[in-house]
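1. One predicted model, sequence on top.
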Amino acid sequence: MNSSNMWNPQNLQYCFDFVSGACPKKIRSLASLSALYMIMLGAIILTMGGNLVVIISISHFKQLHSPTNFLLLSLATTDFLLGFLVMPYSMVRSIDSCWYFGDWFCTFHTCSDIMLCTTSIFHLCFISVDRYYAVCQPLHYISKITIPVIVVFLFISWSVPCFFAFGLVLSELNTDGIQDFVASISCIGFCSLIFNKTWGVLASLIAFFIPGTVMVGIYVHIFTVAKKQARKTDRVPAASLSETKKISVKKESKAAKTLSIVMGVFILCWLPFFVLTITDPFINFSTPEDLYNAFLWLGYFNSTFNPIIYGLFYPWFRKAFKIILTGMIFSPDSSTLNVFAKT
């Protein structure tokens, strides 16, 4: 997305040798290069591996073919594609400040980056809607969250970000009024999306603040309802008060922990990047490039954490992971195994 290119004029190396107009290359120490590659490669491997386990589990085991899990399957597909199509090339660009993959792929990469990150956030928003009905309206959950409803959720989650990302980049609305600035920093090996003031705000609202606010609002409501239900459960005859109270306290504690992790990780990962996206045009694009890249990768990490948050909290995920890891998935009729059974 948006990035400033503040080059150090000393000891310049260039992205392409013997090419006039090539971009300066970022000079880093061996220790810095090693650390960055280890962190970013680790994130890429975990993102692809973790989400691939979710994809295989839900696709393979028939017991997991439910409306809710189809939403998780689509989220995992989105995050896997981000790890496969976007993060490896962003890694090279972030470390070297160079784009080696051509102008066409730069456009495709930029569109995919915006689309998949936004799609992932939209999925998280709709998962919060699913959790709302599961916790707050459990009697109506089966009738409300059906396969057709999930199809609508998925259609919105994919189509709106796709139209937004490709429409914005290909129309170049984001550079309206700042063409001279973009021309002044452009060079051979440059690939970064620059937002003007208007689209810095609008893009952040569409991709993060609106779905994020909906998501956080729903989870706060879920937590409030869960606490009220726990308190009502406490109002029981004295004979059974002690055991019931233990159960209610346990449920309330688990709900608080789960929701705090969901909201905390989501906000921690994406808020800094989108605040920067809004503010950078208003401070004349003076954000240090490494700071921008740090916030961008923090956002990517949300796709790394998603299979942990939305996978490891489910007991079936641990069972399915064990079956895959031990090779039992290749046995006949493994798709009919009971992944909800305790082991």
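-> Ah, there it is.

2. C-alpha from now on. contacts and neighbour counts both.
-> OK.

3. Confirm that Val92 lies within a strand, as I assumed.
-> No. Read with DSSP: H, G, I helix; E, B strand; the rest coil, Val92 is helix and lies in no strand.

4. what's the distance between it and Leu46?
-> Counting by C-alpha to C-alpha, to the nearest Å, the separation of Val92 from Leu46 is 18 Å.

5. Neighbour count for these two, which is higher?
-> Leu46 (20 against 15; other C-alpha atoms under 10 Å).

6. and the more buried one, what does it touch?
-> Residues in contact with Leu46 (C-alpha atoms under 8 Å, 6 or more residues apart in numbering) are Thr304.

7. What residues sit buried inside the particular helix or strand that has Leu271 in it?
-> Assigned by DSSP states H and E, Leu271 belongs to helix 241-279. Within helix 241-279, the residues scored as buried using 16 or more other C-alpha atoms under 10 Å are 244-245, 248-249, 251-252, 255-256, 258-260, 262-263, 265-267, 269-279.

8. and what of stretch 127-143?
-> Neighbour-count burial for stretch 127-143 flags Ile127, Ser128, Val129, Asp130, Arg131, Tyr132, Tyr133, Ala134, Cys136, Tyr141 (criterion: 16+ other C-alpha under 10 Å).

9. List just the nearest of those to Ser186.
-> Nearest to Ser186 among those: Ile127, at 40.2 Å, using C-alpha to C-alpha.

10. Show the contacting residues for the residue lying closest to that closest one once chain neighbours are set aside.
-> Closest residue in space to Ile127, ignoring its immediate chain neighbours: Leu71 at 7.1 Å, by C-alpha to C-alpha, 6 or more residues apart in numbering. Neighbouring residues of Leu71 by C-alpha under 8 Å, 6+ apart: His123, Ile127, Ile150, Leu154.

11. surely the last one meets Ser74?
-> What it means is Leu154. Yes. Leu154 lies in contact with Ser74 (C-alpha atoms under 8 Å); the separation is 7.5 Å.

12. put this beside the first:
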Amino acid sequence: MDNASENSTALFEESVWYITSTSIAMISLAICTILGNIFVVHAVFANKALRIVPNFFIVSLAIADMLVAVLVMPFHISTNITGTWVFGQVVCQIWLTSDVFLCTASILNLCVIALDRYWAIHDPIKYAQKRTIKRVLLMIGISWTLSGLISIPPIFGWGGDDSENVYDHNVRSCTLSSDKGYVLYSACGSFYIPLAVMTFLYVHIYIATQRRLRQRTKAVNKTKLAMMNSSKLKPNSTGGLTKKERHESESTNEEANDSNNIGCKNDLASSSSIEEKSKPSSEATTPALKVKNGRTRNGSCLSKRNSVKRNRQLDIARQTRNGSNMTNIFEERQKISLSKERKAARTLAIIMVTFVICWIPFFLMYLILPFCDSCTHPGIKVEVLFVWLGYLNSTLNPIIYTVFNMEFRKAFTGIIQRCRGKVTGRSGLFRTYV
């Protein structure tokens, strides 16, 4: 009797611990999902730099994810706490329809974003002209319409009758339909077809990005080599001299130097002859005056030669320095460009890996169980884990699609500063420089 009582107490404590920990995690996830997607929507509409046509896809995705947290997650949290569905059959039907509709809308919006990026990278010039507000809204409308077509059939009786355990009055449970036809239809429409489309698009985008990255790297190396070679002949394209011009300049400087020397010698000779003609009777003072005048003339000549030589050296040093600065600026810009290309490729990989990890466990279980008679249910805890792993994708979407964007990061920083009361009149203004 004591052993049974101890086991019952242990199971109760374990159950309380499980319900408490999972409920706290679910509530935290729902709050983060709501706040993150509100930030995204507010950032786009509050900042002029972000109110561009491609970001309408991000807004549509954020709205779908936010509605998942507002209309779907709370009922799951309530069921996790109470252990039963307490809202009745009608609300159960509405909740299941909303669950399928909003999760499918989130996934199809991801698919539309992938399609938009595919067209943008494969035909950037023509697609930039075709990417109008009307076209973007049409694509968004199609994604939401398809989501409705996938979620509505149970309302009209397909896969929604009591025999398929959508709502069980006895145990008061509300679960998705296990009708094989509807399971196959909804699983393919909500996940497997979008997964195939996104895989195809992102693989081709990744290949195109890597190819462009290799081409850009080769072009950078060729341009760098050409600039290094040209810097030997022409260090500065604006103020430098070619080899021929520099030779002519040096020749001119030498000629000027020679002419200065000749002029100095002529001046010295003429000065000497004048002094000889006008030589006074006193011989003691004449040599001193002659030497003094000669030293003055020679000092002036040396000063002119040194000035020409020093100017030529400064000119060469300035040309070399300017050429080096141009090369450094070019290399820095190319590094930034290549870094953006690599970051874009990494973002694509993160998008696909996150999407697959979050959703494939649930949809594998959802598709396999109705068609596999020998398979056993993994348990309510595993099912809850798989369902909330799919919901986690709605939490991560605003992070993946915005945090990697500098303008969104600035907008988020501005929102946080305004909430904390640390914003000035100009801190909320951002501009995009492309």
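-> Now that the structure is in, tell me what you want to look at. Worth saying up front: this structure is predicted, and the values here are computed from it rather than measured.

13. circling back to that earlier point, report the next helix or strand after the helix holding Leu271 of structure 1 in sequence order.
-> Note on helix 241-279 of structure 1: by DSSP H and E, the next helix or strand toward the C-terminus is helix 289-309.

14. what's the matching range in structure 2 for that following helix?
-> Mapping helix 289-309 of structure 1 onto structure 2 (TM-score structural alignment) gives residues 380-400.

15. Have a look at how far, on average, that stretch is from structure 1.
-> Aligned to structure 1 and superposed, stretch 380-400 of structure 2 gives a mean residue distance of 0.8 Å (mean C-alpha distance after the TM-score superposition for structure 1).

16. now that stretch, how far from the chain's geometric center?
-> Centroid separation for stretch 380-400 of structure 2 versus its chain: 23 Å, with C-alpha atoms, centre = their mean, to the nearest Å.

17. Now that stretch: buried residues?
-> 383, 386-400.

18. Spell out the residue ranges of the helices in structure 2.
-> For structure 2, the helices defined by DSSP state H occupy 2-46, 55-67, 73-82, 88-122, 124-130, 133-151, 180-187, 193-233, 243-277, 286-371, 380-402, 406-419.

19. which of those helices sits most buried?
-> Among the helices of structure 2, helix 55-67 has the highest mean neighbour count (mean count of other C-alpha atoms under 10 Å), at a mean of 23.

20. against structure 1, where does that one fall?
-> Going by TM-score structural alignment: helix 55-67 of structure 2 matches residues 69-81.

21. now stretch 307-319 of structure 2
-> Under TM-score structural alignment, there's no match for stretch 307-319 of structure 2.

22. show me the residues around the residue nearest in space to the middle of structure 1 that make contact.
-> Closest residue to the average C-alpha location of structure 1: Ser303 at 3.8 Å, with C-alpha atoms, centre = their mean. Contacts for Ser303 of structure 1 (C-alpha under 8 Å, 6+ apart) come out as Thr47, Asp79, Leu82, Ser120.

23. Max pairwise distance over the residues you listed: which two?
-> With C-alpha to C-alpha as the measure, no two of the contacts of Ser303 of structure 1 lie farther apart than Thr47 and Ser120, at 12.6 Å.

24. who touches both of the two?
-> Shared contacts of Thr47 of structure 1 and Ser120 (C-alpha under 8 Å, 6+ apart): Asp79, Ser303.

25. one step back: nearest to Leu268 of structure 2, out of the buried residues of stretch 380-400 of structure 2: which one, please.
-> Ile400 (83.2 Å).

26. Ile351 is in contact with the closest one, correct?
-> Yes. Ile400 of structure 2 is in contact with Ile351 according to C-alpha under 8 Å; the separation is 6.9 Å.

27. Aligned against structure 1, show me the partner of Trp85 of structure 2.
-> The alignment partner of Trp85 of structure 2 in structure 1, by TM-score structural alignment, is Trp99.

28. That match is in contact with Phe105, isn't it?
-> No. Counting by C-alpha under 8 Å, Trp99 of structure 1 does not reach Phe105; the two are 9.7 Å apart.

29. Identify the residues contacting Val339 of structure 1.
-> Going by C-alpha under 8 Å, 6+ apart, the list of residues near Val339 of structure 1 reads Phe61, Gln63, Trp316, Phe317, Lys319, Ala320.

30. ok, 10 Å please
-> 57, 61-64, 315-323 (C-alpha atoms under 10 Å, 6 or more residues apart in numbering).

31. and what of Pro194 of structure 2?
-> Thr104, Ile107, Leu108, Asn109, Leu110, Cys111, Val112, Cys188, Phe200.

32. Please apply the same query to Pro124 of structure 2.
-> So Pro124 of structure 2 contacts Arg117, Tyr118, Lys130 (C-alpha under 10 Å, 6+ apart).

33. gap between it and Asn257 of structure 2?
-> Between Pro124 of structure 2 and Asn257 of structure 2 the computed distance is 60 Å (C-alpha to C-alpha).

34. What of His247 of structure 2?
-> As for His247 of structure 2, its distance to Asn257 of structure 2 is 15 Å (criterion: C-alpha to C-alpha).

35. what does stretch 30-38 of structure 1 contact?
-> Residues outside stretch 30-38 of structure 1 that contact it (C-alpha under 10 Å, 6+ apart) are Ile27, Arg28, Ser29, Leu41, Gly42, Ala43, Ile44, Met91, Val92, Ser94, Ile95, Asp96.

36. redo that, cut-off 8 Å
-> Stretch 30-38 of structure 1 is contacted from outside by Met91, Ile95, using C-alpha under 8 Å, 6+ apart.

37. Kindly report the same for stretch 85-101 of structure 2.
-> Taking C-alpha under 8 Å, 6+ apart as the rule, stretch 85-101 of structure 2 contacts 68, 71-72, 75, 78-79, 147-148, 150-152, 154-155, 166-167, 172-176, 190.

38. Also stretch 125-132 of structure 2?
-> Residues from elsewhere that reach stretch 125-132 of structure 2 (C-alpha under 8 Å, 6+ apart): Val53, Trp119, Ala120.
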